[in-house]
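1. Below: sequence and its predicted model.
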Amino acid sequence: MASAPPAALTTARDLLRHHPLVDGHNDLAWRIREGSGLDLRRVDLAAPVVGTHTDLPRLRRGGVGAQFWSVYVPGALQGEAALATTLEQVDLVHRMIGRHPDDLELALSADDVEGAFARGRIASLLGAEGGHSIAGSLGVLRMLHRLGVRYLTLTHNVNVPWADSATDVPATGGLSAFGEEVVREMNRLGMLVDLSHVADSTARDALRVTEAPVVFSHSGARAVCDHPRNVPDDLLRGLAANGGVCMVTFVSDFVSPGCRAWALGLRAEVERRGLDPRDAAVRAAVAGEHLADHPRPRATLAQVADHVEHVRRVAGVDHVGLGGDYDGAEDLPEGLEDVSCYPALIAELLDRGWRRDECARLVGGNVLRVLREAEALARSASARRGPSTARIEDLDRA
């Protein structure tokens, strides 16, 4: 794969020294939990961490100025189990920040991001991935906000009782009445509504209900790669009208049509054997055999740039950002293997004719604007109405 000229890479690195790169999604916290439990003494982020895409040296080399750390828990966890595990992940991220005060700083607002960046630290925000984390309670949603969570992805890979996922069988037809109330309460709090992972119907309902700009924290363009996790053009146009941002992800199956076709072939083989394609261990076992006759293609950095450019063409340069999904993806494009690689992507875009100010909006300016607009809307919304006491059993009673 051809790389961008050295001059473009030099410009990209200089740009990231002056403008914070705000990445929309990183799953390091769950990767730590899987490998080291909740004991942070077992992992030293200040040194290279084998088996991850992320550590402090690579974040520094990548010019990352701010990171939304995902406090993801699996959708198989429901109710109290989902809530308890989410709180453990929130605590893990807070402790991770506390262990590295010279490098990481908790950020609760756009101003906090810029202040931390000015002090030479990586601003650390929290994002909850999936509405199952609130266990059907707006009180829990408010408490997560108080603990620093600044976006909620409405679903993960499976439906929640009040919203449909992009990768599950439709059940609600979008947002239920309670789901609409979740969006309104998020607006009142200033918590970003994240539409990555949701069904198109859910996204359309959210765009209809929300008063604040929304984000897709880690999604691509469906016109470039036909995957349900990517955003179709009509929703990109709706996102532009809303003022929101699509943060382009690096997940190979979402980036490359060839990788998507390979993944569908693997799924078909798993199903042919009468096994469950949703089981990661099953997929991995079958993939080992499948690879012998079906080599897995590699996505490329240039294909990620194609997604960025498509979002720009359809939604506009003010509505595109970056959300790598490092440590949450099984396969990453050539040239974007870990968090040190962001300058190479910016250099590719500069080489394609992007101006420096346009790249500054892409890397962080756009999402910081969205954060500020959500914060301003929350101030006015809170003055108009108090906390919602709606309950799912009242609004969504059959």
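-> Thanks, I have the structure now.
2. going forward, measure contacts and count neighbours with C-alpha atoms only.
-> Will do.
3. pretty sure residue 117 is in contact with residue 20, am I right?
-> Yes. Between residue 117 and residue 20 there is a contact under C-alpha atoms under 8 Å: 6.5 Å.
4. so what sits against both of the two?
-> Overlap of the contact sets of residue 117 and residue 20 (by C-alpha atoms under 8 Å, 6 or more residues apart in numbering) consists of 65, 66.
5. Just want to know which of the two has more residues nearby.
-> residue 20 (26 against 22; other C-alpha atoms under 10 Å).
6. Residue 272: how many residues sit nearby?
-> 10.
7. For the stretch 201-350 of the chain, just list every one of the helices.
-> For the stretch 201-350 of the chain, applying DSSP state H, counting those that start in this stretch gives helices covering 233-242, 252-255, 257-272, 280-293, 301-315, 342-351.
8. Presented hereafter is structure B, for comparison with structure A:
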Amino acid sequence: MKRILGGIAIALLIIAALGFFLLPGILESNINRVADHDPYEVSEAAQAMHDGLSVVDLHADTLLWARDPLERSSRGHVDVPRLTEGNVTLQVFSAVTKVPYDQQYEGTSGDSDIITLLATVQRWPSRTWDSLLERALYQAEKLKDAESRAPEKLMVVRNAADIDRLIERRGGGSSPVGGLLAIEGAHPLEGKIENIGTLYDAGYRMMGITHFFDNELGGSLHGLSGEGLTDFGREAVREMERRKIIIDLAHASPAVVRDTLDMVKRPVVVSHTGLYGACESPRNLEDPLMKRIADTGGLVGIGYWEGAACGTSPAEIVRSIRFAVDFLGIDHVALGSDYDGAVPVAFDTSELAVLTAEMLNAGFTEEEISKVMGGNAIRFFRENLPQG
């Protein structure tokens, strides 16, 4: 009997160990889903046009997950092989460091955190378990490690000169994907202004003010206070501007957006969003604020999920893009997928030619398609990243 019980105990330990190792994949497979669909029809003309574009996506949370970005995965939305198939020139990789259990588009507190559990389950270094700063640094290390293992496939972009080098390399027979690091909500600063420099040194060139909850910098669009920038938030905005870090107002409260726009001397972005006039969702800022962002030279990335576009099909995404172009102006609209951000979508990054095809079907001009799919973002980064 002891021998039998011992065997059962060993078997249970093996099952538990296997479950521990398999759990990250199981979790992501249920969160970052792509809807089942037949292959999208893309004409030869649309594919040829797409292949000639410089495609840029302003937001993906790929570094959060237990996947090698260099390996094609059967789960999630983004990896380098799929970016290459989708002809993506530059992908902004955003580091997520804290997400409350009760996250909702309205009334979310910051009293809990899913990422602590996720970091443990995914076997992140112990230094990340209780430090939001270390979580951001670890995700930057993941991208830089991928670049070091395959520099012909991935190039980390830190300045405007890197943008030019990336374009030159892609036109010279090589086809690396560029990767630019961003922070989703500035809570990894942990209340210390000097941590902006720490994150800058780690390669971060875009920083959000808030994510799903109010933090030391100010109120979230989804938080409890509705407040604007705090004194620390104003100090952080000034330091970001001084370092030419691009400020991202996705998830910021209307008051934070107004306060930031009153302060800044450089254009800002809303990396992943929709427009309220096209989709009356609490995830989307009111249209006059979005117009103000555009009027100061800013850039707005249109998302591919239900909360941003009130639909996920290519036609529904293009409908939101059309509204944004007409309302904000053609020079201020970009792609902001929110891929790998715990959102179900109708196509992954390898299938991005379907957006080009759908825009052609909807009567977009070649200039409009070129600018929205990446031309505007390339120009914006050339003008607003540190020169290098």
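-> Yes, it's here. Small disclaimer: the values here were computed from a predicted structure and weren't measured.
9. Give me the TM-score for this pair.
-> Here the superposed chains carry a TM-score of 0.77, computed using TM-score structural alignment, normalised by the length of the second structure; 320 aligned residues with a C-alpha RMSD of 2.4 Å.
10. Export the helices of the stretch 201-350 of the first structure to JSON lines and append columns for distance to residue 223 of the first structure.
-> Below are those laid out as JSON lines (distance: least, C-alpha to C-alpha, whole Å):
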{"stretch": "helix 233-242", "distance to residue 223 of the first structure": "7"}
{"stretch": "helix 252-255", "distance to residue 223 of the first structure": "11"}
{"stretch": "helix 257-272", "distance to residue 223 of the first structure": "10"}
{"stretch": "helix 280-293", "distance to residue 223 of the first structure": "27"}
{"stretch": "helix 301-315", "distance to residue 223 of the first structure": "8"}
{"stretch": "helix 342-351", "distance to residue 223 of the first structure": "19"}
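11. Those: which one's closest to residue 91 of the first structure?
-> helix 280-293 (26.5 Å; C-alpha to C-alpha).
12. The closest one: which residues count as buried?
-> 283, 286, 287, 290 (16 or more other C-alpha atoms under 10 Å).
13. Likewise for stretch 304-319 of the first structure?
-> Using 16+ other C-alpha under 10 Å as the test for burial, stretch 304-319 of the first structure gives 304-312, 314-319.
14. returning to that earlier point: of the helices of the stretch 201-350 of the first structure, which is nearest residue 63 of the first structure?
-> Of these, nearest to residue 63 of the first structure by C-alpha to C-alpha is helix 342-351, at 7.1 Å.
15. residues in the second structure aligned with the closest one?
-> Across the second structure, the stretch matching helix 342-351 of the first structure (TM-score structural alignment) is residues 352-361.
16. For that stretch, what is the distance to the chain centroid?
-> 21 Å (C-alpha atoms, centre = their mean, to the nearest Å).
17. Stretch 235-253 of the second structure now?
-> Chain-centre distance of stretch 235-253 of the second structure: 16 Å, with C-alpha atoms, centre = their mean.
18. and it, which stretch of the first structure?
-> Against the first structure, stretch 235-253 of the second structure falls on residues 181-199 (TM-score structural alignment).
19. again with stretch 313-321 of the second structure
-> The aligned range for stretch 313-321 of the second structure is 300-308, by TM-score structural alignment.
20. So what's the residue count around the aligned residue in the first structure for residue 60 of the second structure?
-> The alignment partner of residue 60 of the second structure in the first structure, by TM-score structural alignment, is residue 26. Residue 26 of the first structure has 28 neighbours, counted by other C-alpha under 10 Å.
21. can you pull the contacts of residue 26 of the first structure?
-> Contacts of residue 26 of the first structure (C-alpha under 8 Å, 6+ apart): 67, 68, 69, 70, 323, 324, 325, 326, 327, 328.
22. Alignment lookup: the last one to the second structure.
-> This points to residue 328 of the first structure. Matched by TM-score structural alignment, residue 328 of the first structure corresponds to residue 341 in the second structure.
23. need the contact list for residue 287 of the second structure.
-> Residue 287 of the second structure neighbours (C-alpha under 8 Å, 6+ apart): 275, 276, 277.
24. Touching, the second one and residue 284? I think so.
-> Just to be clear, that refers to residue 276 of the second structure. Yes. With contacts counted by C-alpha under 8 Å, residue 276 of the second structure reaches residue 284, the gap being 5.4 Å.
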